[in-house]
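J.: test case, fold it:
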Amino acid sequence: MKKIGILLLALIGTTMSYGQLAKIVDKDGYVNVREKGNANSNIVGKVNSGEIVLLFDVDESNPNWSTIDTGISNEMGGYVHNSRLKRLETYTHIPLISSTNNELKYSGSNIDITISMGAFDYKKNKSKFSKHQGTNFLWEYNGQEMRGTDGTEPTKHYTSIKVKQKGIDIVLPTKAYENMFQPSDAEYTACYYDKTDNTIYLTANNSDGAGSYTVVWVFKNGKYEYNDVFILF
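T.: Purely as a prediction, here's the structure:
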């Protein structure tokens, strides 16, 4: 469970700003996450350089520090000095070239991305779901914790995500997105390119209410590396 104090402070002090993802950048290979926004505060954990975190700006008395939350792969909350944070939105933006209810296309910097979405047939796929122990809440899809519905039946899903760099397909396994339900439209989807590290970041802020989540897919040197999910609640 993420640090309750950090979450409560974020909820009371601000409203989460979608898209505020940042990369940890530190020559030592990692950054210390501290309990409070100063260099003498207790260290609550470490985040490796290159990892993606979600930012909260909740403490105006410490303008050089930001509150961060890590993804579900390494759940942690605390303060990081701003000099160790590089917001994804400051990298090269891959522009949206077309958008429909079921398809988003991005192209630029020799990168082409096509995101396809559609209605989800729950009855047809019911056997792939499992429920949370002792409840009727849907919990997993195909062995992975599902995102986007807060335990109810999903109505929309990604049907495919295709990525090309310099005309070469980057294979994204179905497992990387099949449990990410209720995908959003172009307003809440973005793609960025870090030319220095040859890394593509595809981000989406999906669903709403208690089911809302942010996901980032990371592609480096022409290969899919990983995804991570950030949940406020």
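J.: when you work out contacts or count neighbours from here on, use the C-alpha atoms and nothing else.
T.: Fine.
J.: now the helix or strand containing Ser98: buried residues?
T.: Here Ser98, judged by DSSP states H and E, is contained in strand 96-99. Neighbour-count burial for strand 96-99, counted by 16 or more other Cα atoms under 10 Å, picks out Leu96.
J.: over to stretch 156-163?
T.: Buried residues in stretch 156-163, counted by 16+ other Cα under 10 Å: Lys156, His157, Tyr158, Thr159, Ser160, Ile161, Val163.
J.: now stretch 69-82
T.: Buried residues in stretch 69-82, counted by 16+ other Cα under 10 Å: Asp69, Thr70, Gly71, Met76, Gly77, Gly78, Tyr79, Val80, His81.
J.: what about that stretch, start to end distance?
T.: End-to-end span of stretch 69-82 (Cα to Cα, to the nearest Å): 14 Å.
J.: ok, Tyr177 touching Tyr158?
T.: Yes. Applying Cα atoms under 8 Å as the test, Tyr177 and Tyr158 come out as touching, 6.9 Å apart.
J.: contacts only, for Lys162.
T.: Neighbouring residues of Lys162 by Cα atoms under 8 Å, 6 or more residues apart in numbering: Ile113, Thr114, Ile115, Asp169, Ile170, Val171, Leu172.
J.: Glu178: what's it in contact with?
T.: Glu178 makes contact with Tyr141, His157, Tyr158, Thr159 under the criterion Cα under 8 Å, 6+ apart.
J.: span of stretch 157-173 from start to end?
T.: 15 Å.
J.: what do you get for stretch 149-162?
T.: 24 Å.
J.: next: stretch 208-217.
T.: 20 Å.
J.: buried sites along that stretch?
T.: Of all the residues in stretch 208-217, those buried under the rule 16+ other Cα under 10 Å are Gly211, Ser212, Tyr213, Thr214, Val215, Val216, Trp217.
J.: now distance to Gly13 too, for these, in JSON lines please.
T.: Shown next, in JSON lines, are the buried residues of stretch 208-217 (distance: Cα to Cα, whole Å):
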{"residue": "Gly211", "distance to Gly13": "21"}
{"residue": "Ser212", "distance to Gly13": "19"}
{"residue": "Tyr213", "distance to Gly13": "20"}
{"residue": "Thr214", "distance to Gly13": "20"}
{"residue": "Val215", "distance to Gly13": "24"}
{"residue": "Val216", "distance to Gly13": "25"}
{"residue": "Trp217", "distance to Gly13": "29"}
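J.: and for comparison, fold this next one:
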Amino acid sequence: MKQVFTLILLLYFSNSFGQFAIVNDKDNVVNVREDGVQNSKVIDKLQNGHLIYCFENKGDWTNIDYENKGKELNGYVYSNIYKLISSFPALTISEKSENLITLKNDTIEVIISQSKFDKKKHVFKYVKDYTTQIELIDNKRYWGLDGGMPKTQFEKISIKIGHKYITLPKFALDGLYEPNIYTAEVNYDNVTGTFYIQTMNSDGAGGYLVMWKIEKGIYKERFVVHGF
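T.: As a prediction, this is how the structure comes out:
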């Protein structure tokens, strides 16, 4: 029952706060502004295909989170220069078990699995003045808990297209803990050959969303949204 409630809560918050999208403009590049007005300062420029997370509209402008050069950033873009990931055709769930979910259409199959977290295989750095609170795992930032010890992790994400298999590299899953694989959504842009795989994970202070982008059989990037 708790798992079902958590899933419903995550879906509610995801739909309430915003959606993933990609920059999609006829000029191939868009200005990100400091505020949602035409004469506001331009703080960044993004190329077509750049992943963004769209929040509320302010008139004709949309507030977005995005990453650029390793930094988490926020700004405003005009509301007609992006395309929601949800607008691309979606795969449907065909199978699920305790630790695995499969989504597919007529020719494509995506399999996402999770496993238990083995703390013996990892190195932890603790907060200096709070020795029970984990700051880094394997000397890296992590998501899913607010300083606690993970219980579960993403194990593997693979895509099958006909007889060809694509498996996301291990680093694409690093630091992503307490997955809720039943929330998985997969959209496929058959024009560019791009897969968009997203899940909503953990809950409470550790809640986060992640989007993976795989283009023409090659893993490109992931975008983690948190703190909502």
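J.: out of the buried residues of stretch 69-82 of the first structure, which sit inside strands?
T.: Asp69, Thr70, Gly77, Gly78, Tyr79, Val80, His81 (DSSP state E).
J.: which ones are touching the fourth one?
T.: Spelled out, it's Gly78 of the first structure. Applying Cα under 8 Å, 6+ apart, the residues near Gly78 of the first structure are Lys3, Ile6, Val33, Arg34, Glu35, Lys36, Val44, Thr67, Ile68, Asp69.
J.: could you give the number of residues near the second one?
T.: Yep, that's Ile6 of the first structure we're talking about. Residues lying near Ile6 of the first structure (other Cα atoms under 10 Å) number 20.
J.: identify the residues contacting the residue most central in space within the first structure.
T.: The residue lying closest to the centre of the first structure (Cα atoms, centre = their mean) is Val215, at 2.5 Å. By Cα under 8 Å, 6+ apart, Val215 of the first structure lies in contact with Thr203, Ala204, Asn205, Asn206, Asn227, Asp228, Val229, Phe230.
J.: that one corresponds to which position in the second structure?
T.: With TM-score structural alignment as the criterion, the equivalent of Val215 of the first structure in the second structure is Val210.
J.: surely Asn198 of the first structure meets Tyr224?
T.: No. Contact criterion Cα under 8 Å: Asn198 of the first structure and Tyr224 do not qualify, at 11.9 Å.
J.: so for the residue nearest to the centre of the first structure, what's the nearest residue that isn't a sequence neighbour?
T.: Distance criterion Cα to Cα, 6 or more residues apart in numbering; nearest residue to Val215 of the first structure, sequence neighbours excluded, is Val229 at 4.5 Å.
J.: what is the aligned counterpart of the one you found in the second structure?
T.: Counting by TM-score structural alignment, Val229 of the first structure corresponds to Val224 in the second structure.
J.: swap in Asp185 of the first structure?
T.: Per TM-score structural alignment, Asp185 of the first structure is aligned with Ile181.
J.: got it, and Met76 of the first structure?
T.: In the second structure, Met76 of the first structure lands on Leu73 (TM-score structural alignment).
J.: can you check Asp112 of the first structure too?
T.: With TM-score structural alignment as the criterion, Asp112 of the first structure matches Glu109.
J.: what helix or strand is the residue of the first structure most remote from its centre on?
T.: No residue in the first structure sits farther from the centre than Asn40, which is 30.0 Å out by Cα atoms, centre = their mean. Per DSSP H and E: Asn40 of the first structure is located in neither a helix nor a strand.
J.: distance of it relative to Lys164 of the first structure?
T.: 45 Å.
J.: show me how far stretch 39-46 of the second structure is from its chain's centre.
T.: Centroid separation for stretch 39-46 of the second structure versus its chain: 24 Å, with Cα atoms, centre = their mean, to the nearest Å.
J.: pretty sure Leu173 of the second structure contacts Phe154?
T.: Yes. Counting by Cα under 8 Å, Leu173 of the second structure touches Phe154, with 6.2 Å between them.
J.: where do the helices sit along the first structure?
T.: Remark: helices assigned in the first structure by DSSP state H are 4-13, 122-125.
J.: residues contacting the shortest one, please?
T.: This points to helix 122-125 of the first structure. With Cα under 8 Å, 6+ apart as the criterion, helix 122-125 of the first structure contacts Glu153, Pro154, Thr155.
J.: from the residues you listed, which is closest to Asn101 of the first structure?
T.: Checking the contacts of helix 122-125 of the first structure against Asn101 of the first structure by Cα to Cα gives Thr155 as the nearest, at 13.9 Å.
J.: check contacts around the closest one.
T.: Ala119, Phe120, Asp121, Tyr122, Phe181, Gln182.
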